[in-house]
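[1] Need a 3D model of the following:
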Amino acid sequence: MVCTVGMDSLTIAIPAAPAEAKRPPMPFMAALVPVAGGVVMWLVTGSLFALCFAALGPLMIAASLIDGARARRRARRIAEIENQAAWERAEDELVRRHDEERALQDLRCPDAACAMRRPPLRGPEGADAATLLVVGRGGARSEIRSSGGDDDRARAFQKRCGRLDDSPIAVPLGGGVCLRGPEPLVLAVMRGLVVQLCLRFSAAQVAIVGERMHEWGIGGFGASSRREALRVGVARIGEPRPQAESVIWIGAATDEVPEGVTTVLDVVEPRRASLRTPHGIAEVSAEGVSVAQTAAISATRAEGQDDIDVLPTAVALSDLAQHAGSSGLPATIGRNERDEVVVDIVEDGPHAIVTGTTGTGKSELLVSWVAAMASAHGPERVLFVLADFKGGTAFEPLRELPQVVAVITDLDEAGARRGVSSLTAELRRRESVLASAGVRDVRDSDMPRLVIVVDEFAALLQEHADLGAVFTDIAARGRALGMHLVIGTQRASGVIRDALAANCPLRVSLRVGDPSDSRLVIGTDAAAELPGGAASRGLALIRRPQDAEPIAMRVALTRAADLRAAAVTWADAEAAQSPWLPALRPLVRLAELPAPPPGNLVLGQADEPERQRQPVQTLRVGVERGLAVLGGSGSGRTSLLRLIRHQHPSALWLPADVEAAWDVVADLSDRRTTAPDLILCDDLDALLADLPPEHAQVFAQRWEQVLRAGAETTFVLTATRASGAVGRLMDALPRRALLRMPSRVEHLAAGGESATFDRDRAPGRATLGERDVQIAWVDEEGFPSSPVSHPMRWTPSAQFTAVVTSGPHAVARAMQEAHPGCEVVLAPLEPSDSARPAILVADSDTWQRNWQIWQRIRAHGEVLIRAENPADLRQLAGVRETPPFAHLHAGRAWSLRDAAQPQRVVLPELMSR
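    Model prediction:
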């Protein structure tokens, strides 16, 4: 029955009884020394006076006994004094700890007197059947413990340690309490219990009900009851039970206890009563309060009632009245202790900041605010852009409202960036509209206001830090243009810059964790002091420019029916237009785009959300230097070249075959061929990868020569990545189109920004400069394929031809079959018929041993060296330059005549060798 505070057991050490002082030992040895000395002197001197020394021994023993008795009496007195001081300290410690324990119990379970001396702290949790009610004061078990000592005084001290006098005696409120005894005394005790409940709990938590409240002097506690409160009734035994969860019954000493009541307090006389519960019977001192005292307490309580304590526990948006303002956007979003709370983003703003930690109801507040405005103002008055950066579901129910023109979420990173960037274009558009109408403020035009609501502003800035300047710009210029911001964030410190906060005079804060955040938003620490838990969800403090102090309110909750009703209200309104153009389509056909100016080729459709334009992206042939295109497999690189070739059929498309590509680049670099006005090359990195290192280096160098020399030529080169030699070639072109890359690392290596990487980017979607471009599509049907090379087939043209090859016997037979008009011999044999062309076949070692024959043929005939043996080209022919690339094991050979450079030829008869 006693109210406990959950203290740890405290132990007091009991002083030990003083120990009896020990008797000092008898100094027998010391006494024998003078006796023995006197006897020795008498024997030596024969004088009887020497025996006087022997008398000193007994004298020393007597003196020692007297001195020991005095020391024992002195030690006994000191021990008794110390023991008494220790007991006094223990008694003082017991009194102090009992006082502390009693004070803690009074804080935990205060009666009316304690609640008047020190107003109790009120949490969000209300009263219920388990609430402890203090019915009096008396002896209770104490948590104080003692140890040590086993005498009667110690046992009595231990008993006093375990009992706390004048302790609050509390019982669960349960179904009620029955008070019996003389009516004046019982009514005084009843008033004490009512005063105790009403001081411990607010009117929103406890309501006192009963028909005799004014008659019994407690009428002042029933005026401000709430439907959410625990109802505690007061009634006389025998009368009908009040409509309450718990009842305080009043009756005479002989009345029967009402059914269901397990706590009975029989009041005998003032400050004396008997408490009977299922746990037993105890004598207590019952507290009584007079009628005058009760009236004074109720008046003081009514004047000093805390606003937050009397807020409703729940408010439905449908219970609030919405009114359409003449020029602003008033919205009723909650209720305080007396009235509905109305905010106007136009008159109180033009912009607002909403803060609150996770779980406090910030998203519900934003939804209710939008729903309240939408229910009273149609699309011709207000439009909404909603940005949710904490999962994408907070604003999903609001999509059905006709005023909602766009919902941005962090699930669509590219769409979010595009949408926020488009707000800059909306600023410019509104400025243009007002200028055309000859007015300076949106009030004087028919243009609807645009309210931009952001949930988790910090997350938006974390993903797109550069977009913070867009909101700062809107905050600075949005008032006259009719653009308003409602910024929701968990904390304002370090997130909302001063330039933005200065233009947001309307502030709403739910519970925050740091007092500095509360001060930054509403000017006080009140938001950091709001209680936590589920009961405080939706508890907010609002401060408008006209408010001297923050005002507490309970935020209204929006149901699906409220949104459906608002949508039906404006169902006949004209559909609102989005403040920005739709995103680029994943497929844009060339025939759907307007024809470009002469000399320009269409690349695709560009997107400029900051200017609200989607112009045609073009390439000026012969004027622009060129375009480097980078993208992964299936990203649309070849489709771009096919698009350009479709519009410019005379363009030179570098063959995909490495041999043919080598020849084209070699002719262009050596200027054997005039460069056209447009050159296309697909998969440049793949071409280089197919070449041996030596050939790849030469191939890249010749490409560099072509790029430097082609001043009037436009180049379009594609590759999967820009590294090494490919990177140098790509860097030589002034413009770069970045398509989808396989990974973020390769995207960054190709020159892209981390924020623009999208693994699921549509094929043909490129970043060109600072704009997104959807490459136009042309059908592949009927489109010519990439040029295919046709290598020159070798035929004998000289009188003597030397063939350097391994396996000369088999090659000689194949050559004889392929060229029956020639005489084929194995070197060093000489041809027998001088009238026919001769072909001499041998391996490199044989030719080196027959150097004279080799030199004669090298000077006047033709030499064929198979492509599989490039070392023979250097050792036998002395060629130091890199020969034309030739496929291995494909019948390729290099032909040497006179001092000319090696030429690639095809000998089909060598393919099977």
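[2] rest of the way, CA atoms for contacts and neighbours
    Noted.
[3] so who does L733 touch?
    Contact analysis of L733 by CA atoms under 8 Å, 6 or more residues apart in numbering lists 625-628, 715.
[4] Assign the nearest residue to F201 once chain neighbours are set aside to helix, strand or coil.
    With CA to CA, 6 or more residues apart in numbering as the criterion, F201 has its nearest non-adjacent residue at 6.6 Å, and that residue is R122. At R122 the chain is in coil, as set by DSSP: H, G, I helix; E, B strand; the rest coil.
[5] I'd guessed R122 sits against L199; true?
    No - here R122 lies out of contact with L199, judged by CA atoms under 8 Å, at a distance of 9.5 Å.
[6] which residues of the stretch 651-800 of the chain fall in strands?
    Under the criterion DSSP state E, counting those that start in this stretch, strands of the stretch 651-800 of the chain are mapped to 652-653, 678-681, 714-719, 735-738, 765-768, 771-777, 800-804.
[7] now the other sequence, so there's something to compare against:
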Amino acid sequence: MTDTRTTDPRITLPAALQPAAPFRFPVVAATVPVVASVAIWLITGSMFALIFAALGPLAAIGTYIDSRVSARKVLRAETTRFARDLSSTQSAIEAYHRRESGDLAELAPPAIVLVDEVKTDSSRWMREPREVLPVHLGYGTVRSNLVIDGGGARDHVDSTTAQHYQRLTDLAANLQDAPIAVNARLGIAIFGNELLSLALARALAIQLARSLSPKTSWLRPRGVFSAELWSSRLPHRVLRTDGGVQEPTIGHELASVHWGQLGDDAPSVSISVVSLEQQVPSGHRIIIHAGGDSIAVVGHPDKHQRREFAPSFLGREQALVWALAAHEIASRDGLASSDESVPDSLAFEELLSQLEFSPEGTVRRAHSLESRPAVGSNGRLVVDLVAHGPHAIVGGTTGSGKSELLISWVLAMAAEASPDDVTFLLIDFKGGSAFAHLAQLPHTVGIITDLDEAAASRAFSSLRAELQHRERSLARANARDISEVDALPRLVIVVDEFAAMMGDYPELHALFSDIAARGRSLGVHLILCTQRPSGVVRDSLLANADLRISLRVNNGADSSAVIGSDRAAELPARIKGRAWVAHGSSSAELVQFALATTHDVLSVAERWPADYSPRRPWCEPLAEYIPLATIAELGAARGNTAAASPPRARQSALPQSARDARDAVGTISVYFGLTDLPDEQRQGVAEWAPEEDGNLLILGSPGSGKSTTIATIVAAATADPPAGANAPANGSEPTADPAGVGSNITVLAGGLEPAGFWDTVSALHAQLDRAISQRDHPRGIVLAIDDLDAVISRFDDEYRSTVLDRLARLLREGPSQRIWVVASAQRVTPALQSLAQLIPHVLRLRFANRQEFVLSGGVPAEYTASLPPGGGKWKGARVQVAVSAHYPPAPQSAAVATIQRTEKLVVASSRPAATTAALTAAGWHVRMLDGAPGSERELLIADNSRPIALIGSIDEWQSRWGALGLLRTHSTVLLDGCSLSDYRQLARTRELPPPLTAGAGHYWKISESGAERVRLPL
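    Coordinates of the predicted model:
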């Protein structure tokens, strides 16, 4: 039995009656007051004390009466609640049973209902003989899917409650007078009363006629049914013997009808009527006994389906009414059986051989895209996307031949139109390579798949630009339609799995609606293919797509959405390329599309031997490797173009004196890569113009190409300009340097070593002071810092604060004095937050995930996970940084002076023993600080053949207040192993000394101008 009802529903039994809490008479509570009253009377002798003896029994009696009254109220409330719950549960069971019965009735309506609703039945002819074929037998008792939950509620209940539970359980177990359906695919045999058996078998036959499409199914009636008029009036094909006579019955059959699928060797579906059970033919697994007093299923693979039922019969006249109405409907829809047919298969080479073709004599067809990709009952089908379109919708389920149809159609157009007349953009969003072979056609300008999201996105952006390009071309030619412009071919965009593409890129609805609206005049045509057009292709597209093609679809709704009728749902599944074609107001035509091979693609491509180069809607994607020399050449060409054109207006933050200095030495423009501009259908040169852009920050994860980018920018900025790059058109002095500025710029590199980085930043900081005070503007200085976040993290807290302050000042005030910073980092750490706000432009390379990209300030929609090294986003465009042959600039080493061996030394050390050993080895005569305060000078000027080094601990020198200041005038004062606190106390200054490199043997030398880094001679 076929059952599609909801599985495992549950209804909970109502809770049992809750008895009132048991109550015992409070003997102790009543006795205690009596005893107490007697005791008081005996003690006091007052008779009034005996009055209190009555209070205990009276209170106990009152409590007892109250408990009994409350118990009765609880019992009444529980009884009312239980009755209400019983009624509610019963109503829920009956409601669920009604839904189950309705589901069964909808699954297989009785034949008499089909007769009444034959003209409005929307589910007719929706099944194939290989599928489950439910048929309605009649009405009877059917097991329900309802599950009664509440086994625990049955425990410890009285007999009355148990009876109620049992009644509900029995009620829920079975559907009464429910429709009974069985699967006709198992074969049905009926024996017993002849009249009842024939009436029941006739009802089953009409149900099968309603389920199976007349376009794909046949029937073979025998015996009594072969003589009944309804069997010959069905719209299905009736199989006959060679003599044209209905086949006789076999064995003891009174009547039978067999259903099968045209052109298929699948076993037929059989309904047979015999007199006795012993005469049932083999292959019939459902056996029904039609007795005089009862009718029952006595044989079924599922023993639970063997039951008595009240049958639903159908008479001959009623069956004829349904057959005549069904035949009229099938004839109207083109489904009725006829002798006309189209071939089951068609090779594309057969169509190609029938085309008379001469490429030399081909005339431009500006007004037509005629092609012949299919054959119908009247011969070759002519499809013209211009006249019948301008756009087309193709529907078809998996396996119906959608991709094959699209390939044949494209080849048919390419076979008759040159690449100067039509080009193809092929989009395949089902993850395959269906269109890969079509790349051999000179007409093909691109193939897009869902395998590369970035490539697909840039292609769609280019399509918008293509519409604008065609509009400009029509405007320049003063034309209203593409047919008036000879140099512009038509563009056919073929989309396989349109629904999948819209699911990945819902924003494309607006683009394709725009193409649909303007495509006719611009010469852009759409062929959109999808499994289920309804709900996917919007009305704005459907309104402009007059050409409709439907292969086999799963249901009538999908078929109606394409061709206006449900006939495509009845197409045979075994024939690929069988379709209905409709356009405009014409009725649909059944055709067979050709199936093409790789050899056919090659044959069509060979028809156009000339060297065609049709314009592509977009340029090639950026290469992963771009030599810097290529960028220099493009920059030089751009510079010459700019020199020949009026100068562009630029906003400059430089003061007038700085602008004068800039004009004297040249404008700095650094070209470091290529940008992808699909919206403009071109690639541009990535430019960093420091005067306009200011400082530059490069962000990216490890391996994203940060160091390479630093090296490329430095190489591009310091390279000599190409020959002629700076030559103005008017012969005046050069004022621009497209590939860089050569000698006009100086690059300083900051590395990970804190001491050297400190010196570099400090030098620039001092130079900034001089430039501001003296108005001395350098030709251009770029501080290149790789891994700025790592550099900052290596400084101690006090040094880090000062370094950040100095860098902030360089970023804030440096550009006005032509000092710029180019830095890279993995991410903007908290320490870099204040610096990042001073850098207006950020080059974002690849990030590990979208979250890090957004935290860096990027727009979520611009994130791309699969960028190659050097790929990123620059000023909103995809950029690929060029690769230089040079290594990244080497950072400057820390500046360290060497002490002369003739100098007298005064040393404050936190490790006197180690310092003594080092100075002794270097040639100094070491004396330890001792004696009374004030004796330090005598220790230094003692007669000795070697210079003297006077060493004392930090504490000793601190106890001799002012001694180091006095000795500094005629000796060299060194600090070894001191903390910043010790340094400030001994040097009497708040200024930070330059940081020392651990383990390098460096000392602080204190002088009037501050501290410097020194070392002992080797």
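[8] For the second structure, which helix extends over the most residues?
    As assigned by DSSP state H, the longest helix anywhere in the second structure is helix 55-107.
[9] which helices and strands does it pack with?
    Here helix 55-107 of the second structure touches strand 10-12, helix 27-44, helix 159-173, strand 174-183, going by 3 or more CA pairs under 8 Å, 6 or more residues apart in numbering; DSSP states H and E.
[10] tell me which element P109 of the second structure is part of?
    Assigned by DSSP states H and E, P109 of the second structure belongs to neither a helix nor a strand.
[11] All the helices of the stretch 651-800 of the second structure, residue numbers only.
    Here the stretch 651-800 of the second structure has its helices, by DSSP state H, counting those that start in this stretch, at 656-665, 690-693, 706-718, 754-774, 788-793, 797-813.
[12] sorry, back to before: identify the residue of the second structure aligned to the residue nearest to F201 of the first structure.
    Residue pairing (TM-score structural alignment): R122 of the first structure is matched to R124 of the second structure.
[13] Among R122 and L199 of the first structure, which residue is more densely surrounded?
    It is L199, of R122 of the first structure and L199, that has more neighbours when counted by other CA atoms under 10 Å, with 23 against 14.
[14] Contact partners for the residue nearest to F201 of the first structure?
    200-202, 309.
[15] And for T756 of the first structure?
    Residues near T756 of the first structure by CA under 8 Å, 6+ apart: A414.
[16] corresponding residue for it in the second structure?
    That one, T756 of the first structure, aligns with E862 by TM-score structural alignment.
[17] picking that back up, dump the helices and strands packed on helix 55-107 of the second structure to CSV, plus mean neighbour count and distance to D450 of the second structure.
    Converted to CSV, these look like this (neighbours: other CA atoms under 10 Å; distance: least, CA to CA, whole Å):
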stretch, mean neighbour count, distance to D450 of the second structure
strand 10-12, 14, 45
helix 27-44, 15, 88
helix 159-173, 15, 52
strand 174-183, 21, 43
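[18] Same list (these) but as TSV, adding distance to V494 of the second structure.
    Formatted as TSV, those follow (distance: least, CA to CA, whole Å):
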stretch	distance to V494 of the second structure
strand 10-12	51
helix 27-44	97
helix 159-173	57
strand 174-183	43
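[19] one step back: most tightly packed of the helices of the stretch 651-800 of the second structure?
    helix 706-718 (a mean of 25; mean count of other CA atoms under 10 Å).
[20] just checking, what packs against that one?
    Using 3+ CA pairs under 8 Å, 6+ apart: helix 706-718 of the second structure touches helix 628-644, strand 670-677, strand 746-750, strand 781-785, strand 819-825.
[21] For I93 of the second structure, which of these is the nearest?
    For those, the distance to I93 of the second structure is smallest for strand 670-677, at 66.5 Å, taking CA to CA.
[22] And the closest one against the first structure, how far off on average?
    In the superposition against the first structure, strand 670-677 of the second structure averages 1.8 Å from its aligned positions (mean CA distance after the TM-score superposition for the first structure).
[23] Looking at the second structure, name the residue matched to E426 of the first structure.
    So, by TM-score structural alignment, E426 of the first structure is matched to E466.
[24] Remind me which helix or strand that match belongs to.
    Per DSSP H and E, E466 of the second structure falls inside helix 453-476.
[25] List the buried residues of the next helix or strand after that helix.
    Sequence-wise, the next helix or strand downstream of helix 453-476 of the second structure (DSSP H and E) is strand 490-496. Of the residues in strand 490-496 of the second structure, 490-496 count as buried by neighbour count, 16 or more other CA atoms under 10 Å.
[26] Show me what strand 490-496 of the second structure is packed against.
    Packed against strand 490-496 of the second structure by the contact rule (3+ CA pairs under 8 Å, 6+ apart) you find helix 402-416, strand 422-428, strand 524-530.
[27] The last one to strand 422-428, inter-axis angle?
    When axes from the mean of the first three to the mean of the last three CA atoms, to 10 degrees is applied, the directions of strand 524-530 of the second structure and strand 422-428 differ by 30 degrees.
[28] next one: the first one
    Direction vectors for helix 402-416 of the second structure and strand 422-428, defined by the same axes, to 10 degrees, enclose an angle of 170 degrees.
[29] For the stretch 301-450 of the second structure, which segments are assigned as strands?
    Using DSSP E, counting those that start in this stretch, strands in the stretch 301-450 of the second structure cover 308-311, 370-376, 379-384, 392-395, 422-428, 444-449.
[30] chain center to the second one: distance?
    Going back to what we said before, that points to strand 370-376 of the second structure. 38 Å (CA atoms, centre = their mean, to the nearest Å).
[31] go on, stretch 841-861 of the second structure?
    The answer for stretch 841-861 of the second structure is 18 Å, by CA atoms, centre = their mean.
[32] swap in stretch 759-768 of the first structure?
    28 Å.
[33] And it, end to end?
    End-to-end span of stretch 759-768 of the first structure (CA to CA, to the nearest Å): 18 Å.
[34] now what about it, what contacts it?
    586, 634-637, 639-640, 735-743, 772-776.
[35] Show me which of these are buried.
    Here, 16+ other CA under 10 Å leaves 635-637, 639-640, 735-742, 772-776 buried among these.
[36] At the geometric centre of the first structure, which residue sits there?
    The residue lying closest to the centre of the first structure (CA atoms, centre = their mean) is A459, at 6.4 Å.
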